[in-house]
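Student: sequence plus predicted model, see below.
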Amino acid sequence: MLVLPGAKALDVGIAAHVFAKRPSMPYDVRVCGERAGTIDGWNGLAYAVDHGLETLAWADTVLVPGHRNPADTTTPPGVITAQRAAHERGTRIAAISTGAFTLAAAGLLDGRRATTHWHYTRVLREQHPRVDVDENVLFVDAGQVLTSAGAASGIDLCRHLLRRDHGVALANQVARRLVSAPYRSGGQAQYVPRSIPEPLGDVFAATRAWALEHLDDDLTLTALARQANVSARTFSRRFAADTGITPMQWVLRARVDRARELLERTDLAVTRIAELTGLRSDTSLRRHFGALLGTSPSAYRAAFRE
């Protein structure tokens, strides 16, 4: 984790907490700065780090928390050089919130789709016109380089890294530990229009949680709207405005996500997994699995276990 002056405590804490050193977590975490010592943070906080930029040569993944006033902050030349060298070696580099400005300063986002906190998307676009800035998502996975929106979406990004590295089961285990939503796709809207009443969002959150417990049921739009106690038309329109996808697209992704976990953790036949996830048949499971993940359930299981 690369901590720079002005680093936001929540962003630093998210990365440290998600990848916390525990027996169940297969990561070795080191915190570094431009040099070892004390780094001034934000709102009177400071960070004592034991490592300097040489740590980027050791790491397989570099996480860059956000920092205050990114529009007026100049990234130190040594940080830019270290990032570029790490990227050239194949190191994965991910930014939380305004940490995207640090990656952009090194040219790592040029020609790539990226995001940052919605308050700074316009500034990022103006300062770095070669970056394809998407202000309507929680995070962007561009392969070797990843970026997220502000604050809590850093949790979604970090859990996405867990899913990439070690599968759905570990990511869901961490979600339970953090008491966070078990499933939020990167394409979900980061900024909800104020015209959507807050209590309705709460109801929809409860409906999504209910749906995750009933994936093997017939989850039609009508059934979801009935559970949310609104009309199907209202539910569909406001669900899409809240999440960025339609209700049935969300259900499909949740079902495939559950299928991934069952493939990872059980020896159940693909046909049985299709039944348990509401996809009904192995043909349907294979079709949707391939469309969303680009592989088959059997190949996924074999690759994960290998």
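Tutor: Received the coordinates, thanks.
Student: going by C-alpha atoms from here, please, whenever you check contacts or count neighbours.
Tutor: Fine.
Student: so the residue positioned nearest the centre of the chain is in which element?
Tutor: The centroid of the chain falls nearest to Leu157 when counting by CA atoms, centre = their mean (2.2 Å). Element membership of Leu157, judged by DSSP states H and E, is helix 153-166.
Student: can you give me the strands in the stretch 101-250 of the chain?
Tutor: Using DSSP state E, counting those that start in this stretch, the strands of the stretch 101-250 of the chain run over residues 113-114, 132-133, 139-141, 145-148.
Student: want to throw these into JSON lines with distance to Ile14 and mean neighbour count?
Tutor: Shown next, in JSON lines, are these (distance: least, CA to CA, whole Å; neighbours: other CA atoms under 10 Å):
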{"stretch": "strand 113-114", "distance to Ile14": "20", "mean neighbour count": "22"}
{"stretch": "strand 132-133", "distance to Ile14": "23", "mean neighbour count": "18"}
{"stretch": "strand 139-141", "distance to Ile14": "15", "mean neighbour count": "25"}
{"stretch": "strand 145-148", "distance to Ile14": "12", "mean neighbour count": "28"}
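Student: out of the ones you listed, which comes closest to Gly290?
Tutor: strand 139-141 (18.6 Å; CA to CA).
Student: okay, pairing it with this:
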Amino acid sequence: MKSPAAQILRIAVIAFDGITPFHLSLPGMVFRDAAFELKICSADRSPLRTTGGFDIAVRHGLAALARADIVILPTWHDDCRDAEPALLAALQRAHRRGARIVGLCLGAFPLAQAGLLDGRRATTHWAFADALAGRHPAVAVDREVLYVDDGVLTSAGVAAGLDCCLHLLRQLRGAEVANQVARQLVVAPHRQGGQAQFIERPLPVSGSDDRFAQVLAWVGERLADQHSLDALASRAAMSRRSFTRHFRDATGTSFKQWLLNQRVAHAQRLLEGSALPVEMVAQQAGFGSALSLRQHFRAALRISPSAYRKLYRPTGEQS
């Protein structure tokens, strides 16, 4: 099997008259290396007006979707209007032939109208989630999460669109490449899709918050150890109840899910950057056994640890 780096993946990003420039720029900021060929396409006549007060020239029509490996609709009109039949038909054809379909923010609306989200979980910007659910009852709308990967990818608002694209990049090119792009963009390298859209206090603002951050860093350096809420709360000088509430406010998820996410990410790095046997990777990442690692790894990334290693370790470095 060729490594992802050896494949040129064609990405079609759909623009429209009246688009927000920042939304349109998200895929280009993430999928910008030589492994991707990115084309902006539109059903509308070029040049397209934008909400930024300037026009953009688009060289490709919807025919670009016919050869795309990935199709991204980075947003949609704020009034959530119905999409034109030509766009819906192009999306349906791309989906039928196996292209990966992504709807960022309000981009979920045309995907739902095309029937691509029927029977699937999906999300969108929290302010429009009720409208999506009411208009498309066959879609299981999750109003709180950052993004959902249920065969078709959908995300919440602008920042969550970056998270969603980084999630896809991680699947296509591995954790290290995704982390490098995240560092260049100065954003969190890995926020899980199940994390809440609202985070009350993302940065430490007091002495207790600083202690809390130190506890998270301490756990991150000891992922192979067992951690109890009582012990961590004591280390943070908090009650168990206060620690649990503070953790969700600060991270948008539970400690159990956060720890699992950290362990999966650490296992990814070990599989990419070392020749350790899978059993030892499982132990160092805190899963205890190879079986447990395989179960959680496949649930999170839809691939086995061994297959992941074959994809993302350089040729000739297999153990």
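Tutor: Right, received. Where do you want to start? Quick caveat: nothing in here was measured; it's all calculated off a predicted structure.
Student: which residue in the second structure aligns with the residue nearest to the centre of the first structure?
Tutor: Matched by TM-score structural alignment, Leu157 of the first structure corresponds to Cys164 in the second structure.
Student: its match touches Gly194, doesn't it?
Tutor: No. Cys164 of the second structure is not in contact with Gly194 according to CA atoms under 8 Å; the separation is 11.1 Å.
Student: shared neighbours, these two?
Tutor: Common neighbours of Cys164 of the second structure and Gly194, using CA atoms under 8 Å, 6 or more residues apart in numbering, are 146-147.
Student: buried set for stretch 303-316 of the second structure?
Tutor: Within stretch 303-316 of the second structure, the residues scored as buried using 16 or more other CA atoms under 10 Å are 303-305, 308-313.
Student: I'd like those residues laid out as a markdown table, including secondary structure and distance to Asp78 of the second structure.
Tutor: As requested, these are exported to a markdown table (DSSP: H, G, I helix; E, B strand; the rest coil; distance: CA to CA, whole Å):
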| residue | secondary structure | distance to Asp78 of the second structure |
| --- | --- | --- |
| Ile303 | coil | 37 |
| Ser304 | coil | 40 |
| Pro305 | helix | 41 |
| Tyr308 | helix | 39 |
| Arg309 | helix | 42 |
| Lys310 | helix | 43 |
| Leu311 | helix | 40 |
| Tyr312 | helix | 39 |
| Arg313 | coil | 43 |
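Student: now these in a markdown table, with distance to Ala217 of the second structure?
Tutor: Shown next, in a markdown table, are these (distance: CA to CA, whole Å):
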| residue | distance to Ala217 of the second structure |
| --- | --- |
| Ile303 | 28 |
| Ser304 | 28 |
| Pro305 | 25 |
| Tyr308 | 27 |
| Arg309 | 27 |
| Lys310 | 30 |
| Leu311 | 30 |
| Tyr312 | 27 |
| Arg313 | 27 |
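Student: okay, now Ala34 of the second structure: neighbour count?
Tutor: 12 (other CA atoms under 10 Å).
Student: who's in contact with Ala7 of the first structure?
Tutor: By CA under 8 Å, 6+ apart, the contact list for Ala7 of the first structure reads 40-42, 65-68.
Student: in the first structure, what range does stretch 134-149 of the second structure match?
Tutor: Residues 126-141 of the first structure are where stretch 134-149 of the second structure aligns, with TM-score structural alignment as the criterion.
Student: what's that stretch in contact with?
Tutor: Contacts for stretch 126-141 of the first structure (CA under 8 Å, 6+ apart): 104, 109-118, 121, 124-125, 146-149, 153, 156-157, 185-191.
Student: at 6 Å instead, please
Tutor: Here stretch 126-141 of the first structure makes contact (CA atoms under 6 Å, 6 or more residues apart in numbering) with 109-115, 118, 121, 146-149, 153, 186-190.
Student: in the second structure, what residue corresponds to Thr246 of the first structure?
Tutor: With TM-score structural alignment as the criterion, Thr246 of the first structure matches Ser254.
Student: Leu215 of the first structure too?
Tutor: Per TM-score structural alignment, Leu215 of the first structure is aligned with Leu223.
Student: leaving out chain neighbours, which residue sits closest to its match?
Tutor: Using CA to CA, 6 or more residues apart in numbering and skipping residues adjacent in sequence, the residue nearest Leu223 of the second structure is Gly286, 5.3 Å away.
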